[in-house]
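# coordinates only, sequence not included:
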């Protein structure tokens, strides 16, 4: 890797030929390096971008993974993965050649990660992202094996927090004078939609005749700006039936907004708006606070108490399958066992 010193400036530069993706041979020149070593490192990393072999560095693997995923996953999903890589993997592996990273190296990294005291769910998510990186290298770059062999820790027991209808009424009564906030939380509690789905809603998504709301997009924060993108999963594209009282509340709210077009967002707010309001109001009225996402659990609990079956709840929440619904809310269904036995006793004749 030849590098050269610029006698006029005292800095270093590299000048070399490479073959691009079309097969054409091209020359590359890069100036302004303080050290010869920096010039050589830059040339090596540049050439690795065009390599399709497992003798590349971990940093180059990450760049290739990013290029591969850019048009295959939602921008917010990719951004989350890249943030995880930047924070928890590059500081540890960075310039290591991926073919030389062993399962023992992965275990050392896992031990290093476990010492940070993250939740089990977040720790497992980080480990899974590393596994996906090496799986990509196996599938597309000729890496012989994926060194991420063991799970990093056991999953923590799922904890579902929610408000009862009585608790939610205390909260909604406290915000009734703020029609924008009141309407937003009414939609969340009585539909179970996600926060991003709510914030992406437009008047055109609401069918007042058929009493339905169509969910086909979500508001995400990517690269420092808000963007509208497809929902979390294909099953998240759904149509939700809603009660008349909720339609009336939405209609009253829309009537107070001048010049709203069918494609305008109903709630032109940031993703932190709801959480900040919830925390503030709960503190004011001395109500047990929950997360905004827990309103989905509150809605599911409401449906279960009303006798809804798991399939209906899965479709309404946009779960990929009923198994996810049962894994999350099985303990709530179990609370109805005694009621079922009582009903069985009554039908005996």
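Looks like it came in fine. All of these numbers come straight from a predicted model, not from anything done at the bench. Residues are numbered from 1 along each chain as shown.

# from here on, contacts and neighbour counts on C-alpha atoms
Noted.

# Excluding covalently adjacent residues, which one is nearest to residue 45?
Of all residues not flanking residue 45 in the chain, residue 60 sits nearest, at 6.9 Å (C-alpha to C-alpha, 6 or more residues apart in numbering).

# Just confirm the one you found contacts residue 47, I think it does.
No - if you go by C-alpha atoms under 8 Å, residue 60 and residue 47 don't touch, sitting 9.8 Å apart.

# Could you list which residues are in contact with residue 191?
When contacts are counted by C-alpha atoms under 8 Å, 6 or more residues apart in numbering, residue 191 touches 240, 242, 296, 299, 316-317.

# rerun at 7 Å
242, 299 (C-alpha atoms under 7 Å, 6 or more residues apart in numbering).

# What of residue 149?
residue 103.

# one more time with 6 Å
The contact partners of residue 149, by C-alpha atoms under 6 Å, 6 or more residues apart in numbering, come to none.

# Report the secondary structure state of it.
coil (DSSP: H, G, I helix; E, B strand; the rest coil).

# returning to that earlier point: I'd assumed the residue nearest to residue 45 was in a helix, is it?
Yes - applying three-state DSSP, one finds residue 60 inside a helix.

# neighbours around residue 349, how many?
For residue 349, the neighbour count with other C-alpha atoms under 10 Å is 4.

# Correction: the previous question concerned residue 333.
For residue 333, the neighbour count with other C-alpha under 10 Å is 16.

# From residue 280, how far out is the residue nearest to residue 45?
45 Å (C-alpha to C-alpha, to the nearest Å).

# helix or strand for the residue nearest the centre of the chain, which one?
For the chain, residue 77 is the residue whose C-alpha lies nearest the centre (C-alpha atoms, centre = their mean; 5.3 Å). Using DSSP states H and E, residue 77 maps to helix 75-88.

# name the helices or strands packed onto that helix?
Judged by 3 or more C-alpha pairs under 6 Å, 6 or more residues apart in numbering; DSSP states H and E, helix 75-88 is in contact with no other helix or strand.

# got the buried residues for it?
Of all the residues in helix 75-88, those buried under the rule 16 or more other C-alpha atoms under 10 Å are 75-76, 78-79, 81-82, 84-85, 88.

# So which of residue 60 and residue 280 has more stuff around it?
Neighbour totals were compared for residue 60 and residue 280, and residue 60 leads with 22 against 13 (other C-alpha under 10 Å).

# ok, and here's another one to check against it:
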């Protein structure tokens, strides 16, 4: 059947779930050729179809793919991101970087005009104006992904952001490790019993803030003394987003110190299986921002702890405790839920040398003991020989 006007067709990809649907736009060019373009959302497809009809109505032709702008590609890319299986936090970060750094600089640039030298100049200007290494890396990554989509669609011949390195030394926020006494002092300074337990559990198990907020009563097994981490509650752009998985997409069972089990038992005693373990004072879902401002920071000040103490530092504290007790890196990795041992070693590797020194000392003790034992045996043998000779 001849194609007279732009048409939109919905097409389902193999599999199921969001992101498995595409929208095909078909139209006939002035030369009579039937063309097709695919979009991740119906909105983007409709916009393209409308532009095609408007161009034909004016006696013109739809602009060539090479005349598309970076902004055009960015709009299609972010639509695909929103319909993907990425976490709400990741999508929010992508949108923020796109809105704040990429589109203001590149939105009106024709795709065919972007060169590697332009990308390098942009990153250099960001550095000169005080943008940190992380911000520059994220901005480069988003631009690379946008231009990658454009290259895949045939809108541009190559990805100008591919292979561009971002130079600079990373600036890490200093980790704070509480001693056991400081952890208890912080917990005791909390204004509610449930938050006292929260601090002690977070500081000994290493649960992430989103894992704490998302924990339900059914995930606390008092019989085995473990917490099953299988879902999170993330605050994104002022709204709470429930995610039926952890950061690494893997559930894990985390042991709880036996001394804290009675406190946990009291906390979940009257709760239904689906109820949150920790909530706001009014019983609603726990918002990290409100908890920090109204409860955590005041308690830290009352306990005489640094004002820059973060909730995430309780996770660092748990890791430091495990390592100080001789915890193997793989064991620390599993408890904290890291996706790889490299993350564990990169984050806490500086805490392991002290254990290495202890281990070296213990090897020396074994050697000394072996030498002393060997000397004692030789002495005994010589005594026996002398005795036999005399006889």
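Looks like it came in fine. Note that this is a predicted model, so its numbers are computed, not measured.

# Could you find the counterpart of the residue nearest to residue 45 of structure 1 in structure 2?
Residue pairing (TM-score structural alignment): residue 60 of structure 1 is matched to residue 72 of structure 2.

# so when I look at residue 137 of structure 1, I'm seeing a strand, right?
No - under the criterion used here (three-state DSSP), residue 137 of structure 1 is helix, not part of a strand.

# list the contacts for it?
Going by C-alpha under 6 Å, 6+ apart, residue 137 of structure 1 touches residue 143.

# Relative to residue 57 of structure 1, how far out is it?
Taking C-alpha to C-alpha, one finds residue 137 of structure 1 at 11 Å from residue 57 of structure 1.

# what's the answer for residue 219 of structure 1, then?
Taking C-alpha to C-alpha, one finds residue 219 of structure 1 at 35 Å from residue 57 of structure 1.

# more crowded one of those two?
More neighbours surround residue 219 than the other of residue 219 of structure 1 and residue 57, with 24 against 20 (other C-alpha under 10 Å).

# Give the aligned equivalent of the more buried one in structure 2.
Per TM-score structural alignment, residue 219 of structure 1 is aligned with residue 233.

# Next up, the contacts around that match.
Contacts of residue 233 of structure 2 (C-alpha under 6 Å, 6+ apart): 210, 213-214, 241-242.

# likewise residue 323 of structure 1?
Contacts of residue 323 of structure 1 (C-alpha under 6 Å, 6+ apart): none.

# before we move on, what SS does the equivalent of it over in structure 2 have?
Aligned against structure 2 by TM-score structural alignment, residue 323 of structure 1 finds its counterpart in residue 342. Here residue 342 of structure 2 is recorded as helix under three-state DSSP.

# ok, so what distance separates residue 342 of structure 2 from residue 205 of structure 2?
Taken as C-alpha to C-alpha, the span from residue 342 of structure 2 to residue 205 of structure 2 is 20 Å.

# again with residue 340 of structure 2
18 Å.

# Mind telling me what element residue 123 of structure 2 is part of?
helix 116-128.

# what stretch of structure 1 does that helix fall on?
Mapping helix 116-128 of structure 2 onto structure 1 (TM-score structural alignment) gives residues 103-115.

# Go through that stretch and flag the buried ones.
106-107, 109-110, 113-114.

# now do stretch 343-357 of structure 2
Applying 16+ other C-alpha under 10 Å to stretch 343-357 of structure 2 flags 344-345, 348, 352 as buried.

# what range in structure 2 does the helix holding residue 77 of structure 1 sit on?
Mapping helix 75-88 of structure 1 onto structure 2 (TM-score structural alignment) gives residues 88-101.

# can you tell me which residues contact residue 14 of structure 1?
3, 29-30, 39.

# separation between it and residue 141 of structure 1?
Taken as C-alpha to C-alpha, the span from residue 14 of structure 1 to residue 141 of structure 1 is 27 Å.

# sorry, back to before: out of the buried residues of stretch 343-357 of structure 2, the closest to residue 372 of structure 2 would be?
Nearest to residue 372 of structure 2 among the buried residues of stretch 343-357 of structure 2 is residue 352, at 30.4 Å by C-alpha to C-alpha.

# Is the closest one within a helix or a strand, and which one?
helix 352-390.

# Could you do residue 245 of structure 2 as well?
Counting by DSSP H and E, residue 245 of structure 2 is part of no helix or strand.

# what about it, neighbour count?
Neighbours of residue 245 of structure 2 (other C-alpha under 10 Å): 17.

# Could you do residue 256 of structure 2 as well?
21.

# Could you do residue 105 of structure 2 as well?
Neighbours around residue 105 of structure 2, by other C-alpha under 10 Å: 14.

# Could you measure from it over to residue 142 of structure 2?
Applying C-alpha to C-alpha to residue 105 of structure 2 and residue 142 of structure 2 gives a distance of 13 Å.

# One more: residue 236 of structure 2?
Taking C-alpha to C-alpha, one finds residue 236 of structure 2 at 19 Å from residue 142 of structure 2.

# For those two, indicate the residue with more neighbours.
residue 142 (21 against 14).

# Give me the aligned partner of that one over in structure 1.
Checking TM-score structural alignment: residue 142 of structure 2 goes with residue 129.

# That match sits in which helix or strand?
helix 120-140.

# mean per-residue distance, that helix to structure 2?
Here the mean offset of helix 120-140 of structure 1 against structure 2 after fitting is 2.7 Å, by mean C-alpha distance after the TM-score superposition for structure 1.

# And the next helix or strand past that helix?
Next element after helix 120-140 of structure 1 (DSSP H and E): helix 165-174.

# whereabouts in structure 2 does that next one align?
With TM-score structural alignment as the criterion, helix 165-174 of structure 1 aligns to 180-189.

# what sits up against the matching stretch?
Contacts of stretch 180-189 of structure 2 (C-alpha under 6 Å, 6+ apart): 196, 199, 299-300, 303.

# Let's see that with 10 Å instead.
Stretch 180-189 of structure 2 has contacts (C-alpha atoms under 10 Å, 6 or more residues apart in numbering) with 177-179, 193-204, 295-305, 314, 317-318, 321.

# what do you get for stretch 53-68 of structure 2?
Contacts for stretch 53-68 of structure 2 (C-alpha under 10 Å, 6+ apart): 5-6, 27-31, 48-52, 108-113, 150, 153-157.

# Can you flag which of those belong to helices?
Among these, the ones falling in helices (DSSP state H) are 48-52, 150.

# just the buried members of these?
Judged by 16+ other C-alpha under 10 Å, buried ones among these: 48-49, 51-52, 150.

# Alright, I will stop here.
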